[in-house]
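J.: Whatever this is, show me its structure:
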Amino acid sequence: MKSLRNTALGLALGVATATTAFAEGHSKSLTIAIVNNGHMINMQKVAEAYTGVTGVELNWVSLEEGVLREQVTSDTATGGGQYDIINIGMQEAPIWGAAGWIEPLEFGAAYDIDDMLPAMRNGLSHEGTLYAAPFYGESSMVMYRKDLMDAAGVTVADNDSWDNIKAAAAAVHDPDNGVYGACLRGKPGWGDNMAFVTTVVNSFGGAWFDADFRPTLESDEWKAAINFYVDLLGNYGPPGSEGNSFNEILALYNEGKCGMWIDATIAASFLEVDGVAYAQSPNAGNPVGANWLWAWAMAVPAGSPNSEESMKFIEWATSKAYIQAVANHKDFGWGSVPTGTRASTYASADFQAAAPFAAAEMAAIESAAPEATDIKPYVGVQFAAIPEFPEVGTAVAQEIAAALSGAKSVDEALAASQAAADAIMSEAGYY
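T.: All right, here's what the predicted structure looks like:
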């Protein structure tokens, strides 16, 4: 393990390679809005050496996922100028790039953009121009306690049926001893509960909109999927699931309270319990869209007075040099590097040795299908890449959470969802 001094020296070389070094004594300050997930939190520590090398002070604004989206969207859309660098994802990047809200990104040859996984590069681009660089990428998969499953005499397979998943959850569900069969997202938000819920709907053969972009939220597929979701989590999930999203479930899992968790592949980097195994996402007959595709990426709001310095930081923070800096850091190592972005990470023998989830994560990313199909007319797996989707998704998320908590029946929640979505899409002029 390298010392902090050596790590900083290695970082200095990485900065010189991946970015244009700042002149001696040149100092700037950047304000960076980030989601409060593990890899982003780690970046604050790793980037201390970046400040030492470049003189650029980094002011971090770490926000819960839903709050981040709301604040960043508002500030960027109005040109508020509160942030120099923002965390956004695949839903926003192409739309905001096309609208001129964020700057196109161009990096030096040493950045090796061809090393970026095609799914990530394509999802963060508009008409071939990259508008956000992926800090980490992900799909979704089943992360289950194989030790508990073995003890209960049940198995979980790749692309398993939902019926088998429910049977496995039931077999290990032991609330008297603090173990819940399935921990799943329930907290309302288009990127919270609806990220997972949409993949369930996809796997039942449903979609958000028909070919005319009319909402289809009272279809047989949506009703079947939401009834299944509410039943599975209501019977075999932890109490108060309507308040749980990624960070809450990660904490539950690491306390040994979850038999399985179907969520972002990136979670595997932060699991601290023994006996974990991985499987590709389940489905109810339609495997297309059963696992999502996402990246938390870094972008520069248009018109930022610090855009040059911001792009230099993004170039470093999403580079091979950054991944190596995390791998060499005294507090982290190869098991903690951000994943889902670069082919070279998965080709590393050191990473493969430290990350038992690597093959499952790559398989999930490669099998994700964001393209429009005969079932859905839009790009996106767990979201629709249209400007109106965040508003639609947020409205529906509240209704699904109400169904999960028992405040509404599934039919009532979907009827209200349909009405809300129809009003939004009609006002937007789709029909």
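
J.: make it CA atoms for all contacts and neighbour counts henceforth
T.: Noted.

J.: how about the residue nearest to Arg342 when sequence neighbours are not counted, what does it touch?
T.: Spatial nearest neighbour of Arg342, chain neighbours left out: Met116 (4.5 Å); criterion: Cα to Cα, 6 or more residues apart in numbering. Each residue near Met116 by Cα atoms under 8 Å, 6 or more residues apart in numbering is listed here: 341-343.

J.: now those as JSON lines including neighbour count and secondary structure?
T.: Listed next are the contacts of Met116 as JSON lines, based on neighbours: other Cα atoms under 10 Å; DSSP: H, G, I helix; E, B strand; the rest coil:
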{"residue": "Thr341", "neighbour count": "28", "secondary structure": "coil"}
{"residue": "Arg342", "neighbour count": "26", "secondary structure": "strand"}
{"residue": "Ala343", "neighbour count": "15", "secondary structure": "helix"}
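
J.: Between those residues, which sits nearest Ile400?
T.: Nearest to Ile400 among the contacts of Met116: Thr341, at 31.7 Å, using Cα to Cα.

J.: Just list the residues touching Asp84, thanks.
T.: Contacts of Asp84 (Cα under 8 Å, 6+ apart): 30-32, 300-301, 304, 306-307, 310.

J.: Three-state assignment for the nearest residue in space to it that is not next to it in sequence, please.
T.: Spatial nearest neighbour of Asp84, excluding adjacent residues (Cα to Cα, 6+ apart): Thr31 at 5.3 Å. Three-state call for Thr31 (DSSP: H, G, I helix; E, B strand; the rest coil): strand.

J.: sorry, back to before: got a PyMOL select line for the buried ones in the contacts of Asp84?
T.: The buried subset of the contacts of Asp84, as determined by 16 or more other Cα atoms under 10 Å, is captured in PyMOL by this line:
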select buried, resi 30+31+32+300+301+304+306+307+310
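
J.: Could you provide the contacts of Asp84 in TSV, with additional columns for distance to Leu63?
T.: Shown next, in TSV, are those (distance: Cα to Cα, whole Å):
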residue	distance to Leu63
Leu30	17
Thr31	13
Ile32	11
Val300	18
Pro301	18
Ser304	21
Asn306	22
Ser307	22
Ser310	19
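
J.: so what's Ala267 closest to, chain neighbours aside?
T.: Nearest one to Ala267, counting by Cα to Cα, 6+ apart, is Leu250 at 7.3 Å.

J.: and the helix or strand where that neighbour lies, how far from the chain's centre?
T.: Per DSSP states H and E: Leu250 is located in helix 246-254. How far helix 246-254 lies from its chain's middle: 15 Å, per Cα atoms, centre = their mean, to the nearest Å.

J.: and what of stretch 180-190?
T.: 14 Å.

J.: how long is that stretch end to end?
T.: 25 Å (Cα to Cα, to the nearest Å).

J.: Show me what the host helix or strand of Met194 is in contact with.
T.: Secondary structure from DSSP H and E places Met194 in helix 193-203. With contacts defined as Cα under 8 Å, 6+ apart, helix 193-203 is touched by 184-188, 207, 221-222, 225-226, 229, 245, 262-263, 282-292, 381-383, 393, 397, 401.

J.: Before we compare anything, build this one as well:
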Amino acid sequence: MVLARLRPALAAAAAFLTMGVTGCAGWGGSDAGAGGAEAIDVLMVNNPQMIDLQKLTAQHFTARTGIPVNFTVLPENDVRDKISQEFSSQAGQYDVASLSNFEIPIYAKSEWIAPLDGYIAADPGFNQQDVLEPMRLSLTAEDGKVYGQPFYGESSFLMYRKDVLEQQGVQMPANPTWQQVADIAARVDDKVPGMNGICLRGQPGWGQVFAPLTTVVNTFGGTWFTADWQAQVNAPEFKRAVQFYVDLVRAHGEAGAAQAGFTECLNNTVQGNVAMWYDATSAAGSLEAADSPVKGKMGYVAAPVEKTKSSGWLYAWSWGIQQASDKKDNAWKFISWASSAEYEQLVGRELGWSRVPAGKRASTYTNQEYLAEASAFAEPTRAAISSADPRNPGVQPRPAIGIQFVDIPEFTDLGTQVSQGVSSAIAGQMSVDEALDRGQELADDVAERYRSRL
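T.: The predicted structure follows:
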């Protein structure tokens, strides 16, 4: 998802590293169907952690199990389209796909993916209880069955320049409120020449501006829909949250905020252009990289709140098995290896602990070798993920699971359309009231479909 977009250079490099286990699969290429009767076909996103997995599979999985793995590796938007086409048709060409906690409950309800409970029960070495509870909940469908296993996960937190705040005599609370964050942004804004107070996403998209903004809506007491499917996009709490966010980024945010997403805020933070940034916990690895100019200068605290105890989002790239697959047993063997604590140890030994696909298992955060590499952000990350509640993220009951999204198929289009108005408000081209009144009409159209089913 756009929630954790890495730097373009990394993504570009990943595109050229798509070497399949049984052959070469370039960007968009595929060796599906090769490798004999035991082989499985995996369709996955081309991010760096997945490319690491691809490189390690032949020597450490196939050699041990005798199961060849054919990878088809695609950019995020392309892989989502291909997975949707493949799994909705139940063509059976791919056995396993990389899915997020947004798609998995939807696909499970449509019976496009297979439940994993039987495999989990028969494979105690996998240790399902070691998977962090919010991850387990987010990958469990309405029928109470588990349909996915996380490869890595993230939440959100506030990142800040310790040295800049200290120079201004500012103490960052461990659990700040949004008003405290706004006050700090005002105090540090431009105290270092060219450094704004905070970076917040403003780029249109359900997974761009509305990833952080929906968490603000939740903690301000708002929601997209009530439990009985009444749209709330122009309700007072929703408006107050969006107005606060827009005012904050306009007053003390980054240049070009209306088009800034994860990558732009990452670059602004690394380059010393902002003093604070609220975004994905996965960003910390880049900020603390050996070549980062801000390594050792950053502090990490919980996502800011207003009316809730916590407000961090929850996201996981995970594995699901296509219902039409006739190789489910082999598919589970691959998933149980790729999502295991054993695999994390392998990555740490072979590639370095900074490249471990973390954010999914409690044991990761007691691993001293990992903590030695990630000490600055490991505990705040674990705490953020552990406190996330995908079923009760706000102050009122919700009709669907999800923190930074509403887990219904229509949300991708709805969130993106409403976000365009919010981005226009950040750019000063329309008011928040106008943007959300338009959004209310769109949300009510969606809600009406669900009300008719009650």
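
J.: Could you get me the TM-score between them?
T.: For this chain pair, the superposition-based TM-score is 0.84 by TM-score structural alignment, normalised by the length of structure 1; 403 aligned residues with a Cα RMSD of 2.8 Å.

J.: which position in structure 2 aligns with the residue nearest to Ala267 of structure 1?
T.: Matched by TM-score structural alignment, Leu250 of structure 1 corresponds to Leu266 in structure 2.

J.: my read: Phe87 of structure 2 touches Trp112, true?
T.: Yes. Assessed by Cα atoms under 8 Å, Phe87 of structure 2 is found in contact with Trp112 at 5.7 Å.

J.: What segments of the stretch 301-450 of structure 2 are helices?
T.: 328-338, 341-350, 368-374, 378-387, 411-426, 432-451 (DSSP state H, counting those that start in this stretch).

J.: now structure 2: which of the contacts of Met116 of structure 1 match?
T.: Among the contacts of Met116 of structure 1, the ones whose aligned partners also touch in structure 2 (both residues aligned by TM-score structural alignment, their matches' Cα atoms under 8 Å) are 341-343.

J.: follow-up on the earlier one: what would the contacts of Met116 of structure 1 look like in CSV with distance to Glu57 of structure 1?
T.: Formatted as CSV, those follow (distance: Cα to Cα, whole Å):
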residue, distance to Glu57 of structure 1
Thr341, 26
Arg342, 27
Ala343, 31
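
J.: what sits against the residue nearest to Ala267 of structure 1?
T.: 267, 270-271.

J.: Buried residues of stretch 397-410 of structure 1, list them for me.
T.: In stretch 397-410 of structure 1, counting by 16+ other Cα under 10 Å, buried: 397-405, 409-410.

J.: Export the residues you listed as a markdown table, with columns for distance to Ala419 of structure 1.
T.: Putting the buried residues of stretch 397-410 of structure 1 into a markdown table (distance: Cα to Cα, whole Å) gives the following:
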| residue | distance to Ala419 of structure 1 |
| --- | --- |
| Ala397 | 13 |
| Gln398 | 13 |
| Glu399 | 11 |
| Ile400 | 14 |
| Ala401 | 16 |
| Ala402 | 16 |
| Ala403 | 16 |
| Leu404 | 19 |
| Ser405 | 21 |
| Ser409 | 16 |
| Val410 | 14 |
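
J.: Tell me which residue of structure 2 matches up with Ala211 of structure 1.
T.: Aligned by TM-score structural alignment, Ala211 of structure 1 pairs with Ala227 of structure 2.

J.: Touching, its match and Val395? I think so.
T.: No. Ala227 of structure 2 is not in contact with Val395 according to Cα under 8 Å; the separation is 11.7 Å.

J.: contact partners of stretch 407-420 of structure 1?
T.: Defining contact as Cα under 8 Å, 6+ apart, one finds that stretch 407-420 of structure 1 is touched by 215-218, 223, 226-227, 392, 395-396, 399-400, 402-403.

J.: I'd like to check which residues are in contact with the alignment partner in structure 2 of Ala397 of structure 1.
T.: Under the alignment (TM-score structural alignment), Ala397 of structure 1 maps onto Ser419 of structure 2. By Cα under 8 Å, 6+ apart, the contact list for Ser419 of structure 2 reads 204-206, 209-210.

J.: One more: Pro8 of structure 2?
T.: Thr263.

J.: how much space between it and Phe87 of structure 2?
T.: From Pro8 of structure 2 to Phe87 of structure 2 the distance is 29 Å (Cα to Cα).

J.: Next: Leu213 of structure 2.
T.: On the measure of Cα to Cα, Leu213 of structure 2 and Phe87 of structure 2 end up 31 Å apart.

J.: before we move on, the earlier item: joint contacts of Phe87 and Trp112 of structure 2?
T.: Gln322.

J.: Who has more neighbours out of those two?
T.: Phe87 (24 against 21; other Cα atoms under 10 Å).

J.: ok, now which ones touch the equivalent of that one over in structure 1?
T.: Aligned by TM-score structural alignment, Phe87 of structure 2 pairs with Thr76 of structure 1. Thr76 of structure 1 makes contacts with 101-102, 301-302, as judged by Cα under 8 Å, 6+ apart.

J.: Using a markdown table, please lay out the residues you listed together with distance to Ala109 of structure 1.
T.: A markdown table is the format used below for the contacts of Thr76 of structure 1 (distance: Cα to Cα, whole Å):
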| residue | distance to Ala109 of structure 1 |
| --- | --- |
| Trp101 | 26 |
| Ile102 | 22 |
| Pro301 | 23 |
| Ala302 | 24 |
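
J.: which ones are touching the closest residue to Phe225 of structure 2 other than its chain neighbours?
T.: Leaving aside its chain neighbours, Phe225 of structure 2 sits nearest to Ala231 (4.6 Å; criterion: Cα to Cα, 6+ apart). When contacts are counted by Cα under 8 Å, 6+ apart, Ala231 of structure 2 touches 224-225, 440, 443-444, 447.

J.: Quick one: residues contacting Ala363 of structure 1.
T.: So Ala363 of structure 1 contacts Gln280 (Cα under 8 Å, 6+ apart).

J.: For Glu57 of structure 1, list the residues it contacts.
T.: 27-30, 51.

J.: picking up where we left off before, tilt between the host helix or strand of the match of Phe87 of structure 2 and helix 389-405?
T.: Assigned by DSSP H and E, Thr76 of structure 1 falls within helix 65-77. Counting by axes from the mean of the first three to the mean of the last three Cα atoms, to 10 degrees, helix 65-77 of structure 1 lies at 160 degrees to helix 389-405.

J.: Let me know the next secondary structure element after helix 65-77 of structure 1.
T.: strand 85-88.

J.: how big's the offset between that next one and structure 2?
T.: Using mean Cα distance after the TM-score superposition for structure 1, strand 85-88 of structure 1 ends up 2.4 Å from its aligned counterpart in structure 2, as a mean over the superposed pairs.

J.: Can you tell me what Gly285 of structure 2 aligns to in structure 1?
T.: So, by TM-score structural alignment, Gly285 of structure 2 is matched to Ser269.
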